[in-house]
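In: Predicted coordinates and the sequence they were generated for:
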Amino acid sequence: MPSFSQLSALLLLPAAISAVTFDCKHIRAGGKDFNFEKLGGPKEVNYQQLTAPSITNTTFTIDVCKPLPRSKEKDKSKEECPTGTRVCGVERIYEDDQTLVREVIPIAGEYGTSNGRHLNAKVTRLKDSESNSDSEREGVRAELEGGLWEKKSQKAIIEFICDADWEGTEGFEDSKKMDVSSYGSMKKREDEEGDGDDEDDDNRELPDLDKGKALQFKSYKEEKDDTGVLRLEWKTKYACEDAADKPPSEGRKRGSWGFFTWFLIIVFLLAAAYIIFGSWLNYNRYGARGWDLLPHGDTIRDLPYIVKDLSSSMMDKLKGSGSRGGYSAV
């Protein structure tokens, strides 16, 4: 029979799993609850560098709610992070008419079955931070680990900043992508406007691929213990504490409408099943045809007349209730 301590561990297991795996629907930090479900789905930000005569662009893809999907095409699968990745970086080099995938960097994810590394999600409330600058901001900081690249640990630090004006999904509908054609047109324009010096190459202005996005790249570099740290900032109203405390009124309305919708659908299906089964029974048992096939066919056929008589009766009663009482004039 399991002991009391074993039973307690089993009861606490779901909460522990939720904390470690970062359940975006149920995030608790500093005694406050947050729900980032609306921020789910792959989101991309870019880190561009001038590496004359080429351009190096690292695209970081993140999904805070679940592991990133992998492509079924073998050629593209080599350009993706392994299964279980939630934050992935793909470094590409653009030069002339060629695009070279240089590195694929798994930043954070759950890799317990492959290499024993885990997400180890850590969530803190910015107001509880020891830093004075952070304590004045409202939001959540999430640290996601698990990545390993060139034998060095990787992790992502995402700061969800409270901003009531931002949903958190802006800018990803028409997301720009760096490709050979855009690099080629930019290079051609530079050759026409400049003299082609290396110094001009170093001062080139790269296109802003993340303009208007709620999610912004801040930095990617090695920090303490030679760990590669990706820092991102995400503006969203879902990081506001007052929004998290309010019940989702819109959700309740959608839920009530859903109940009535399903009720009407069930009633319709039951009525259809009754008519079909009754028609089949009348056909096989009595050899009925036409209106006689339908259950209560006579009633259905007389329904327009019944409605007409009922309407006339109601109108007569309304007219009668409006007339004056007492004796009628002779």
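Out: Thanks, I have the structure now.
In: Every contact and neighbour count from this point should use C-alpha atoms.
Out: OK.
In: Strands along the stretch 151-300 of the chain, start to end?
Out: Ranges of strands in the stretch 151-300 of the chain, per DSSP state E, counting those that start in this stretch, are 152-162, 215-222, 228-236.
In: What of the stretch 1-150 of the chain?
Out: Under DSSP E, counting those that start in this stretch, the stretch 1-150 of the chain gives strands at 27-29, 32-34, 43-51, 54-62, 85-95, 98-109, 122-125, 139-149.
In: Give the other helices and strands that the fifth one contacts.
Out: The contact analysis (3 or more C-alpha pairs under 8 Å, 6 or more residues apart in numbering; DSSP states H and E) places strand 85-95 against strand 54-62, strand 98-109, helix 180-193.
In: List just the one of those that sits closest to E199.
Out: helix 180-193 (12.3 Å; C-alpha to C-alpha).
In: burial count for R102?
Out: Close neighbours of R102, defined as other C-alpha atoms under 10 Å, add up to 14.
In: mind listing what's buried in the top helix by length along the chain?
Out: The longest helix of the chain (DSSP state H) is helix 249-286. For helix 249-286, the neighbour count (16 or more other C-alpha atoms under 10 Å) marks 275, 279-283 as buried.
In: Over to stretch 141-156?
Out: For stretch 141-156, by 16+ other C-alpha under 10 Å, it's 141-148, 153-156.
In: same question, stretch 298-317
Out: So, applying 16+ other C-alpha under 10 Å, stretch 298-317 has no buried residues.
In: what about versus this one:
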Amino acid sequence: SPPTKKNTTYLISPCLPLPYDDNANEETKLNTCHNGTLICEITTYWNPRTNVSLITSVIPVAINSTNDNNEDNNQNPVVELGPKANADDIHGPLIITFYGDKVNDVQQKANITFICDHDKEDEKPETSYKENTLQIEWRTKYACGIFIVLALYLIIGTIYNYQVYRSQGWDLLPNRDFWRDVPYMASDLTKNLYNTVRGGGNSGYSRV
């Protein structure tokens, strides 16, 4: 009620669970989504007169499918390309669907849609929550062309490595060994090209 103001905050970590402190006190845990949460909705009421904030709702909108809190234990994230909005578009938007806990016996869900827009820079995504589904629409130039392919590769690979192999840190990176060797391969390629160009003036003879 006035003058109280409502604020809804979404904490999002699509590839790895949000940070969780097992050693935190009970009050902190009550105001935090449980361990294994990927997207957390926190509703806060703030009184500007007293400058007091009160957290009234904490909902794990999306959780890790291998987490013990996932009753179904099979709700893996779904990654797909949606239909093209225009015939001239190279591809449709990237859509990632996550599943969360049940609230009042209703499954929570989150859809993150990345839409290609060459004119957008670092603008905030639009969010809405309806019928137990969080909709996040993000228009960005980084959802275009080669960026979308790279995003698919990294997101799917990271999620797979975490949920199947329980990888952590750099081990989450898809084909980690290949990317680790890229600097060395680039260095060898540069040296070979340099030696080829440098040896081009020897008229086919090699010094022995």
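Out: Thanks, I have the structure now. Predicted model only: the values in this text are computed from it and were never measured.
In: Give me the packing partners of the longest helix of structure 1, helices and strands only.
Out: Short answer (3+ C-alpha pairs under 8 Å, 6+ apart): helix 249-286 of structure 1 packs on no helix or strand.
In: Out of the helices and strands packed on strand 85-95 of structure 1, flag the one nearest A244 of structure 1.
Out: strand 54-62 (22.6 Å).
In: Structure 2: matching residues for the closest one?
Out: Mapped onto structure 2 using TM-score structural alignment, strand 54-62 of structure 1 covers residues 4-12.
In: Test my guess that I115 of structure 2 contacts I136.
Out: No. Taking C-alpha atoms under 8 Å as the definition, I115 of structure 2 is not a contact partner of I136, at 10.6 Å.
In: Tell me which of the two has more neighbours.
Out: Ranked by neighbour count (other C-alpha under 10 Å), I115 of structure 2 and I136 place I115 first, with 23 against 18.
In: Give me the aligned partner of the more buried one over in structure 1.
Out: In structure 1, I115 of structure 2 lands on I161 (TM-score structural alignment).
In: Can you give me the end-to-end span of stretch 40-55 of structure 2?
Out: 13 Å (C-alpha to C-alpha, to the nearest Å).
In: Next, count neighbours for the aligned partner of N69 of structure 2 in structure 1.
Out: In structure 1, N69 of structure 2 lines up with S114, judged by TM-score structural alignment. S114 of structure 1 has 10 neighbours, counted by other C-alpha under 10 Å.
In: Please report the distance of S114 of structure 1 from T83 of structure 1.
Out: 9 Å.
In: before we move on, back to that, help me confirm that the match of I115 of structure 2 comes into contact with E233.
Out: Yes. Using C-alpha under 8 Å, I161 of structure 1 makes contact with E233 at a distance of 7.1 Å.
In: quick one: L269 of structure 1 from W280 of structure 1, how far?
Out: 16 Å.
In: likewise Y183 of structure 1?
Out: Distance from Y183 of structure 1 to W280 of structure 1, by C-alpha to C-alpha: 70 Å.
In: what sits against the equivalent of D101 of structure 2 over in structure 1?
Out: Under the alignment (TM-score structural alignment), D101 of structure 2 pairs with G147 in structure 1. Counting by C-alpha atoms under 8 Å, 6 or more residues apart in numbering, G147 of structure 1 touches 105-109, 117, 153-155.
In: how far out from the middle of the chain is the match of strand 54-62 of structure 1?
Out: Put simply, stretch 4-12 of structure 2 sits 20 Å off its chain's centre (C-alpha atoms, centre = their mean, to the nearest Å).
In: Identify the residues contacting it?
Out: Stretch 4-12 of structure 2 is contacted by residues 18, 38-48 when judged by C-alpha under 8 Å, 6+ apart.
In: who's in contact with E136 of structure 1?
Out: The neighbourhood of E136 of structure 1, defined by C-alpha under 8 Å, 6+ apart, consists of 126-127.
In: Give me the distance between the helix or strand harbouring Y162 of structure 2 and the centre of its chain.
Out: Using DSSP states H and E, Y162 of structure 2 falls within helix 146-165. Centroid separation for helix 146-165 of structure 2 versus its chain: 9 Å, with C-alpha atoms, centre = their mean.
In: which helices and strands does that helix pack with?
Out: Secondary elements touching helix 146-165 of structure 2 (3+ C-alpha pairs under 8 Å, 6+ apart): none.
In: ok, and the closest non-adjacent residue to the aligned residue in structure 1 for S53 of structure 2?
Out: Structural correspondence for S53 of structure 2 with respect to structure 1 (TM-score structural alignment): T99. Excluding the flanking residues, the one nearest T99 of structure 1 by C-alpha to C-alpha, 6 or more residues apart in numbering is I93, at 5.7 Å.
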